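**Student:** The following comprises the amino acid sequence and a computationally predicted model.
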Amino acid sequence: MELGLQGKKFLITGGSRGIGRAIVLAAAHAGADVITCYVQESEYVESLRRELKETGGHHYVIRADVGEIAQIDSLVETAKEKYGRLDGIVNNAGVISHIPFAELAPTEWSRVIDTNLTATYRVIQQALPLLGEGASVVNIGSRGAAAGIPLRAHYTAAKAAMIGLTRSLAKELGGKGIRVNVVAPGVIETEAFDSMPAERAEGLRATYAQKTALARLGRVDELAAPVLFLLSELSAYVTGETLNVDGGI
């Protein structure tokens, strides 16, 4: 069985690093054309552009902060200009901070909610005219939405709300042949671990190894694979679901 993603057109937000980058590259290697976005210039952005150029296809890496409505609208308009349609959307871009609830300022609450939740609403809404029958939307959630995480009330609230949004849209858009699902990662090892002190990184690996059935952290490619499954026709009868990719945490 093949994914059948050759020539598909995808918009994947937050694709320069971590999970988003893995999804972008996996989709491109599977034959899809991808538009992705980033907030700040960096070597990660430049290296992604190089890798996509070497992969072949029609890919675009665009600066856009999905925490800003106007920039979301511009991003979707670019997708319309470049592709004329979208076969899939992955709402991956997000931000997080660790703040005691008693000290959580309204501005920080809004920043996290806007980037993690409001952006998802706006991307999907503005892209609706580009989505036809068979299109798939995958929202990247968090296993923490169900578990709850201290110091992340704003983040877990946004990710929990994403599940409700997803289930409602699955029912509202299902008659048009559009599917909407959530992929909820557990602890995935990204390049963020490389920037930590070695002792802290090893401590986190050891802690989560004890908490998961598979006794290890996840890899970004292990998160990208289920996302591609949900973007493909192999999952044509799957919608409104939350797929936990967490190693059995």
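**Tutor:** Nice, I can see it.
**Student:** Only C-alpha atoms from now on, for both contacts and neighbour counts.
**Tutor:** Fine.
**Student:** can you pull the buried residues of the lengthiest helix in the chain?
**Tutor:** In the chain, ranked by residue count with DSSP state H as the criterion, the top helix is helix 153-173. For helix 153-173, burial by neighbour count (16 or more other C-alpha atoms under 10 Å) applies to 153-163, 165-167, 169-170.
**Student:** here's the one I want to compare it with:
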Amino acid sequence: MPALSNVYPSLKDKVVFITGGGSGIGECLVENFIKQGAKVAYIDIDESVSLALNKRLEDTYQATPWFKQVDVRDIAELQTAIDEAAEQLGGLDVLVNNAGKDDRHNMEDVTPEYWDNCLNINLRPHFFGMQAAVKWMKEGASVINMGSIGWMRGRHEMVGYTTSKGAIHTLTKTMARDLGPRGIRVNSVVPGAIVTERQKALWLTPEIDQQFIDLQSLKFRIQPEEVAAMTLFLASNDSRACAGQNFIVDGGIV
């Protein structure tokens, strides 16, 4: 797809913190916020891919994001990273709760430990990330939670993941009410069938790819850049009247 064309002057010099920013949709978010002139901080569990990303961004844009290796299941480390980035970069204007893991699993194989791990990766960090971020945020700040159409469609063989993502809908609605009086917007972006390198490596086949396109109203493969486009809008001042909403980017599946 062509490069994103919108430029949001309100994003220049804004401090943006992204979880799971080293690869996939997160990598695309990091790069496009850098292109907007934002001060970007991100965490990821994979240090090697993140350092490679930073090198590429430095070579391409002469800008290096703030990065720390963090496993979002460790809430203390997550919150410490948010505090460190905000202190070093001068506050916090945008939080993007992006980190997640969409493993497939049969219902019969799910143990209590596996179930807890799904929620610990895909849901719990969203709330505790907000808890740490809001003390740094001022009026006009924005929180963007990454959802999934998986729960809306009742996607089979991933009940731990879809349950987590369904709960993000409620979390977003509730926190929008709680933080709205402070002038902080909370919304979620809901991607559809997005092709990432992880998807290609683990389970995407030409047949599965075609199945998703057949389900879509728009007959083209949705890319991470489409998710980034919506996220940039919600982070910018142009979305000042948007709160508590799910913004679906799926080509018309649901």
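**Tutor:** Now that the structure is in, tell me what you want to look at. Everything numeric here is computed off the predicted structure, so don't read it as measured data.
**Student:** Send over the TM-score of the superposed chains.
**Tutor:** After superposition, the two chains reach a TM-score (TM-score structural alignment, normalised by the length of structure 1) of 0.94; 246 aligned residues with a C-alpha RMSD of 1.5 Å.
**Student:** ok, back up a step: what about the longest helix of structure 1, how far off from structure 2?
**Tutor:** Helix 153-173 of structure 1, aligned to structure 2 and superposed, deviates on average by 0.7 Å (mean C-alpha distance after the TM-score superposition for structure 1).
**Student:** what's the very next helix or strand once past that helix in contact with?
**Tutor:** Per DSSP states H and E, helix 153-173 of structure 1 leads on to strand 179-185 as the next helix or strand towards the C-terminus. The contact list for strand 179-185 of structure 1 (C-alpha atoms under 8 Å, 6 or more residues apart in numbering) reads 134-143, 163, 166-167, 169-170, 173, 223, 226-227, 230, 236, 238-246.
**Student:** In structure 2, what range does strand 179-185 of structure 1 match?
**Tutor:** Under TM-score structural alignment, strand 179-185 of structure 1 corresponds to residues 185-191 of structure 2.
**Student:** quick revisit: and the contacts of strand 179-185 of structure 1, which of them are in helices?
**Tutor:** In this view, the contacts of strand 179-185 of structure 1 that belong to helices under DSSP H are 163, 166-167, 169-170, 173, 223, 226-227, 230.
**Student:** which of the residues you listed sit farthest apart?
**Tutor:** Farthest apart among those by C-alpha to C-alpha are 173 and 223. That separation is 25.1 Å.
**Student:** Doesn't residue 18 of structure 2 lie inside a helix?
**Tutor:** No. Residue 18 of structure 2 is assigned strand when assessed by DSSP: H, G, I helix; E, B strand; the rest coil, not a helix.
**Student:** Please enumerate the strands of the stretch 101-250 of structure 2.
**Tutor:** 142-146, 185-191, 246-249 (DSSP state E, counting those that start in this stretch).
**Student:** from the ones you listed, which stretch is densest packed?
**Tutor:** strand 142-146 (a mean of 28; mean count of other C-alpha atoms under 10 Å).
**Student:** in structure 1, what residues pair with it?
**Tutor:** Against structure 1, strand 142-146 of structure 2 falls on residues 136-140 (TM-score structural alignment).
**Student:** Same check on stretch 90-107 of structure 2?
**Tutor:** Counting by TM-score structural alignment, stretch 90-107 of structure 2 corresponds to residues 84-101.
**Student:** centre of the chain versus that stretch, how much separation?
**Tutor:** 5 Å (C-alpha atoms, centre = their mean, to the nearest Å).
**Student:** got the contact list for stretch 210-221 of structure 1?
**Tutor:** Contacts to stretch 210-221 of structure 1, defined as C-alpha under 8 Å, 6+ apart, come from residues 18-19, 22-23, 26, 186-190, 205-206, 208-209, 246-249.
**Student:** quick one on the thing from earlier: could I get the strands of the stretch 101-250 of structure 2 as JSON lines with distance to residue 70 of structure 2?
**Tutor:** Listed next are the strands of the stretch 101-250 of structure 2 as JSON lines, based on distance: least, C-alpha to C-alpha, whole Å:
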{"stretch": "strand 142-146", "distance to residue 70 of structure 2": "18"}
{"stretch": "strand 185-191", "distance to residue 70 of structure 2": "23"}
{"stretch": "strand 246-249", "distance to residue 70 of structure 2": "27"}
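**Student:** for those strands, which one sits closest to residue 117 of structure 2?
**Tutor:** Judging those by C-alpha to C-alpha, what sits closest to residue 117 of structure 2 is strand 142-146, at 17.7 Å.
**Student:** what angle sits between that closest one and strand 185-191?
**Tutor:** Orientation check (axes from the mean of the first three to the mean of the last three C-alpha atoms, to 10 degrees): strand 142-146 of structure 2 against strand 185-191 gives 30 degrees.
**Student:** what angle sits between strand 142-146 of structure 2 and helix 159-179?
**Tutor:** Using the same axes, to 10 degrees: strand 142-146 of structure 2 against helix 159-179 is 170 degrees.
**Student:** so what secondary structure elements neighbour strand 142-146 of structure 2?
**Tutor:** Under the contact criterion of 3 or more C-alpha pairs under 8 Å, 6 or more residues apart in numbering; DSSP states H and E, strand 142-146 of structure 2 touches strand 94-97, helix 159-179, strand 185-191, helix 224-235.
**Student:** can I get those in TSV with distance to residue 43 of structure 2?
**Tutor:** Below are those laid out as TSV (distance: least, C-alpha to C-alpha, whole Å):
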stretch	distance to residue 43 of structure 2
strand 94-97	11
helix 159-179	20
strand 185-191	19
helix 224-235	17
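**Student:** now for those, which one comes closest to residue 203 of structure 2?
**Tutor:** Closest among those, once you apply C-alpha to C-alpha, is helix 159-179, at 15.9 Å.
**Student:** Contacts for that closest one, please.
**Tutor:** So helix 159-179 of structure 2 is in contact with 101-103, 105, 107, 115, 118-119, 122-123, 126-127, 145-148, 150-152, 154-155, 184-188, 243-246, going by C-alpha under 8 Å, 6+ apart.
**Student:** Any of these buried? List them.
**Tutor:** Applying 16+ other C-alpha under 10 Å to those flags 102, 118-119, 122-123, 126-127, 145-148, 150-151, 184-188, 243-246 as buried.
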